[in-house]
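> Build me a model from this:
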Amino acid sequence: MYPWAGQLRTVNISKRTPFCPARNLVPYAGEVFGHLASSGRLRDLPRQEFVIQLAALYGDMNVLHPFREGNGRAQRAFLARLSEDAGYDLNWPGTDLQRNEDASVKSFLGDNCLLEQLLGELITITG
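Purely as a prediction, here's the structure:
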């Protein structure tokens, strides 16, 4: 799929929960971002549906966790830009990092309610 993928040195990582096994990074990323593309990149969604879909994406991206360091910063930047493109502001500053981590762990276990609540507090409509 990606010519450089076989050249990467991969290591399995975890933090409170395991992340995507290194051998599955490329196919899982294709799944996550393929779904995002096929969903129209979350554009034209009512606010509550946007929050639900963004929480699901955030949870999936967190499981993907391709980097040893910087995953959270990269995810927050990506999701803020994606939100802006969809007509929403996602304001991360001041977010309680422990609450964010706890919500991410719950998401890994199949419950996105805390992520939805957290993101719901951070998202406003642009304009």
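> From now on I want contacts and neighbour counts done on CA atoms only, so please keep to that.
Noted.
> Which residue comes closest to Ser104 once chain neighbours are left out?
Leaving aside its sequence neighbours, Ser104 sits nearest to Gly59 (Cα to Cα, 6 or more residues apart in numbering; 6.2 Å).
> For that neighbour, which residues are in contact?
With contact taken as Cα atoms under 8 Å, 6 or more residues apart in numbering, Gly59 is in contact with Ser104, Ser107, Phe108, Asn112, Leu115.
> and for comparison, fold this next one:
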Amino acid sequence: MDTKNGSARTVALSTTALDVLQSLPRRLDGRVFGWQAKDSFEKTWQRCIVRAKAAYAEECAKSGKKPDPAFLADLRFHDLRHEATSRLFEKGLGVMEVASMTGHKSLSMLKRYTHIEAEKLAKKLG
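Just a heads-up that it's a prediction; the model follows:
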């Protein structure tokens, strides 16, 4: 498998993630996803965004609220990496644990991906 920094790594997964992966059909080539074309992933991501926006619009209609046109407007798949990094810290994982999962080799890059919410930090302070 190719990684951005060229270094292979083993990543811990939650039991939920393991359950989801184990429920998928097994592929002969060992891959989880079988994208062939370069743009296959991007097309899949865009379909996910379209479905999420439709579900959001439906929920807004049910509750009588006007949908926000900015909902998921600029969301890129890579944004989820920033979100996950922040949530791992909020779960109490340490710097080295998070870095081993995200693949960041420097503290400065790890910090760039981390966005801790002030409210959650204030709660920890008491």
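> Could you get me the TM-score between them?
Overlay of the two chains. TM-score (TM-score structural alignment, normalised by the length of the second structure): 0.29; 61 aligned residues with a Cα RMSD of 4.6 Å.
> returning to what we had before: taking the contacts of Gly59 of the first structure one by one, which sit in helices?
Counting by DSSP state H, the contacts of Gly59 of the first structure place Ser104, Ser107, Phe108, Leu115 in helices.
> thinking again about what came up before, among the contacts of Gly59 of the first structure, which one sits closest to Tyr88 of the first structure?
Tyr88 of the first structure has its nearest neighbour among these in Leu115, at 16.6 Å by Cα to Cα.
> isn't the closest one right next to Val105, touching?
No - using Cα atoms under 8 Å as the test, Leu115 of the first structure is too far from Val105 to be in contact (9.6 Å).
> Which one of the two is surrounded by more residues?
The residue with more neighbours, out of Leu115 of the first structure and Val105, is Leu115; 26 against 22, by other Cα atoms under 10 Å.
> And Asp79 of the second structure, how close does it get to Arg112 of the second structure?
Counting by Cα to Cα, to the nearest Å, the gap from Asp79 of the second structure to Arg112 of the second structure is 12 Å.
> Kindly report the same for Trp45 of the second structure.
Trp45 of the second structure sits 24 Å away from Arg112 of the second structure, taking Cα to Cα as the criterion.
> and whichever strand or helix holds Ala17 of the second structure, what does it pack onto?
Assigned by DSSP states H and E, Ala17 of the second structure falls within helix 15-23. Counting contacts by 3 or more Cα pairs under 8 Å, 6 or more residues apart in numbering; DSSP states H and E, helix 15-23 of the second structure is packed against no other helix or strand.
> Pull out the buried positions in it.
For helix 15-23 of the second structure, a neighbour-count test (16 or more other Cα atoms under 10 Å) marks nothing as buried.
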